[in-house]
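In: return atomic coordinates for the entry below.
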Amino acid sequence: MLGGNLKLTTVFGIEIKVNVSWVFIAALLSWALAKGYFPVLHEGLQQIDYWSMSIIAVLGLFASILLHELAHSIVARAFGLEIKSITLWLLGGMAEMRDEPPTPKAEFLMAIAGPAASISLAGLFYLTGVALGSGGSAALIGLVASYLAKLNLVLAIFNLAPAFPLDGGRVARAAIWSATGNYQRATDIASIMGSIFGLGLIALGLISLLTGMGLSSLWLVILGLFIRFAADASRAQAQAKHTLAGERVSDIMTANPICVSPDIPVAHLIEHYMYKYPFEFFPVVDNGQLVGSVSLHEVKRVPPGERGAIPVHQITRPLTDDHTIGIDASAAQALAQMQATGQSLLMVTRGQAIVGVIAMRDILRLVTLKTTLANS
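Out: Here you go, the predicted structure:
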């Protein structure tokens, strides 16, 4: 993922985020539409009209991708899967799903929901374009609607390509999973299909670039690189989960971690904890109850001259579900949570008390060790 993500709003309890790459794609697409596409379709307008149409079209694309991802998420929730957030980025969108689909049927229905939404939107925009295409200022909105109809149709068709992690690849995984009864094998095959598809897009983009098709060919290369990377990452993630089967968080965690009191001064934290222990952060515990954590990131915000007077509780990072996991959870669940939230460490809890800490490196070390021994 490029850059950082910004939270926009919450829909149906799902956080809607936008990656900063959307600023780039929005500006580039608006410019291309205002300078090239709409002037060809309708000559003689002022630049402000072309730019207005382009901005509306970009916002329409944004909304279309969001509705595409919401369709996936609503079906996923119907099968009891937790969808925490949706992130819209440079080339589309991605829903953050903590667990895998429970059955091939669930996988199929979740996958097909996105293209179905895009096809429905294409039809709606097409009818709007026809209705407004009689002339006058309404016809300009009709041109935008017709453009969005084509774009949603292309989005649906492209996503139906049998290449994981595209929706068509997930449909393929559901079919293979149903036929073989083996989720791991289905994921492997669908991921290989996605990797090959990504290589094909890269090759097509490079050939188009070398034969004078213009810099737009680079989009095929970028898209191919993303699909290949995502397919390979999905396959590795599935293999890791398979390897971790039966392993519990309690088996891997570091028990009884060093904790700090919220009442000690920041200077005491630095002198007696940060200088002494090579840990990335320290859990903050008040009367046996975990209340948050503190790290160098929070400490360095306190001016050196004030560190002796400011207590730790004033800079403590509040406790969230992203930073904790229950002791009864599986190691695979811990890995999935870390990958979804970007955390490299999780605090392991029993009720309101902390009982350990689990790190990404510890999980990956176990995966590597078990894989090596299994192949020896």
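In: only C-alpha atoms for contact and neighbour calcs from this point on.
Out: Fine.
In: tell me which stretches of the stretch 151-300 of the chain form helices.
Out: 167-180, 183-210, 217-243, 249-252, 266-269, 296-299 (DSSP state H, counting those that start in this stretch).
In: nearest to residue 96, of the ones you listed?
Out: Taking C-alpha to C-alpha, helix 217-243 is the member of these nearest to residue 96, at 13.3 Å.
In: could you give the angle of the closest one to helix 183-210?
Out: 160 degrees (axes from the mean of the first three to the mean of the last three C-alpha atoms, to 10 degrees).
In: what lies in contact with stretch 63-72?
Out: 86, 88, 92-95, 110-115, 117-118, 121, 152 (C-alpha atoms under 8 Å, 6 or more residues apart in numbering).
In: ok, and the most crowded of the residues you listed?
Out: Neighbour counts for those (other C-alpha atoms under 10 Å) peak at residue 111, which has 29 neighbours.
In: now that residue: which helix or strand?
Out: helix 104-131 (DSSP states H and E).
In: and that helix, what does it pack onto?
Out: helix 47-78, helix 137-159, helix 167-180 (3 or more C-alpha pairs under 8 Å, 6 or more residues apart in numbering; DSSP states H and E).
In: another sequence for comparison is provided below:
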Amino acid sequence: MKGVLNLGKLFNVKIEVHWTFIFILLWVIFLELKSGGTLQNAMMSIVFIALLFTCVVFHEFGHILTARKFGVTAKKITLLPIGGVASMETIPENPKQELLISLAGPAVNIFIALILSLFINISFFFDQDPKQLEEALSHVTPQNLLIYLFSANIALAIFNFIPAFPMDGGRVLRAILAMKTDRVTATNIASGIGQFIALIFVFVGILYNPFLILIALFIFFGAYGENKMVRQLALLKGHKVHDAMLTNISVLKPDDTIKDAIELLLSGTEKNFVITQNSQIEGILYHQNIIKNSKKPDIALQDVMDRSFTSIDVNADLKDIFKLINTEKRDFFVVKDNNALVGAIDLSNLSEFMLIQANLISR
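Out: Alright, predicted model coming up:
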């Protein structure tokens, strides 16, 4: 993702802050100064935000470390103004495993709140009259920082239990439903509820807090995306690469030129080409390589082809290839059978295969 600040790695997971995170810091400073706070109050609010998002990171690691027990890995955590996002390769289709992974995040926040409660002088807040208490909590201070963090972690746990995709509560709901019905139906119900809740957030946000509109958009499109993904994977279930791969592909040689590739590009529908020499795959010439070097028609393909390509087995599950396409930057892969080139598969052909399967199912 572009426009991120890399904070380093923990448990072999990269932690990044998206550039839009600066908006929440500016917004906090603005609200603090607008309410009559001092610059010191604003700085304490920033300290609180930093600590709060540290708790968000721990929340995401709750998901990640639990997922690892089921063989699911994550490459990074990205911090956004609306929270954290763990980029996990996939979510287990076993509902019990998904349930445990989904519960792990809020459980971390509850655990943090319990630890913080041991260091909070609750009597200090109960011994004051309402006016004094309002004054004591009007701004973030060193004295009330822990109570703020305690309350925020409780709020995070409760908020994440809202049954709306892609939040934890939505996944918990989907997991529970999937124990009684199929995953597609469970996802459809859970995502529908999530989108309905998102619409409520929009109306409440218009009336009271515009920030809720941003959260609503995240929930609405997240629910839509999850539902679409699950439906697509269901269409591919039980099918192998050989069911959807391209077999009539053009093959070029390393000493062919960009001019040769352009002629093939314009004469047919292929956009990516396999480069071979003596029946061995030497590399892939991607569409962007052709366009980028179109002003140099005489350059040899061996000088511009991509040698770091991924090949897949002809008998691999299509579901796994679909996930691979969605996690890697490339959407074109060579297909081998016993180390011999037998074809290729790309996102376009895979999409056409899913459309045909959807039409067959709807009959």
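In: overlay the chains and give the TM-score.
Out: Once superposed, the chains reach a TM-score of 0.79 (TM-score structural alignment, normalised by the length of structure 2), with 346 aligned residues with a C-alpha RMSD of 3.5 Å.
In: of all the helices of the stretch 151-300 of structure 1, which lies closest to residue 375 of structure 1?
Out: Comparing the helices of the stretch 151-300 of structure 1 by C-alpha to C-alpha, helix 217-243 comes nearest, at 12.0 Å.
In: now do the buried residues in that closest one.
Out: 217-218, 220-232, 234-235, 237-241, 243 (16 or more other C-alpha atoms under 10 Å).
In: quick test: name the residue nearest the centre of structure 1.
Out: Nearest to the geometric centre of structure 1 sits residue 94, at 4.6 Å (C-alpha atoms, centre = their mean).
In: what is the equivalent residue in structure 2 for it?
Out: For residue 94 of structure 1, the aligned position in structure 2 is occupied by residue 85, per TM-score structural alignment.
In: from memory its match sits against residue 77, does it?
Out: Yes - with contact defined as C-alpha atoms under 8 Å, residue 85 of structure 2 and residue 77 form a contacting pair (5.6 Å).
In: pretty sure residue 247 of structure 1 sits against residue 330.
Out: Yes - applying C-alpha under 8 Å, one finds residue 247 of structure 1 in contact with residue 330, separated by 6.0 Å.
In: residue in structure 2 paired with residue 110 of structure 1?
Out: By TM-score structural alignment, residue 110 of structure 1 lines up with residue 101.
In: and the gap between its match and residue 175 of structure 2?
Out: 10 Å (C-alpha to C-alpha, to the nearest Å).
In: can you check residue 34 of structure 2 too?
Out: Where residue 175 of structure 2 is concerned, residue 34 of structure 2 sits at a distance of 44 Å (C-alpha to C-alpha).
In: those two - which one has more neighbours?
Out: Set side by side, residue 34 of structure 2 and residue 175 show more neighbours around residue 175, with 25 against 10, by other C-alpha under 10 Å.
In: ok, the residue nearest to the more buried one when sequence neighbours are not counted - how many residues close by?
Out: Excluding the flanking residues, the one nearest residue 175 of structure 2 by C-alpha to C-alpha, 6 or more residues apart in numbering is residue 95, at 4.5 Å. Per other C-alpha under 10 Å, the neighbour tally for residue 95 of structure 2 reads 21.
In: repeat for residue 137 of structure 1
Out: Residue 137 of structure 1, neighbours per other C-alpha under 10 Å, totals 11.
In: residues contacting the residue mapped onto residue 50 of structure 2 from structure 1?
Out: Aligned counterpart of residue 50 of structure 2 in structure 1: residue 59 (TM-score structural alignment). For residue 59 of structure 1, the contact set (C-alpha under 8 Å, 6+ apart) is empty.
In: same check, this time on residue 14 of structure 1
Out: Applying C-alpha under 8 Å, 6+ apart, the residues near residue 14 of structure 1 are 83, 84, 85, 86.
In: again, only this time at 6 Å
Out: 84, 85 (C-alpha atoms under 6 Å, 6 or more residues apart in numbering).
In: average gap between stretch 214-227 of structure 2 and structure 1?
Out: By mean C-alpha distance after the TM-score superposition for structure 1, the fitted stretch 214-227 of structure 2 averages 1.9 Å away from its aligned residues in structure 1.
In: run the chain-centre distance for that stretch.
Out: 12 Å (C-alpha atoms, centre = their mean, to the nearest Å).
In: so which bit of structure 1 is it matched to?
Out: Stretch 214-227 of structure 2 maps onto residues 222-235 of structure 1, going by TM-score structural alignment.
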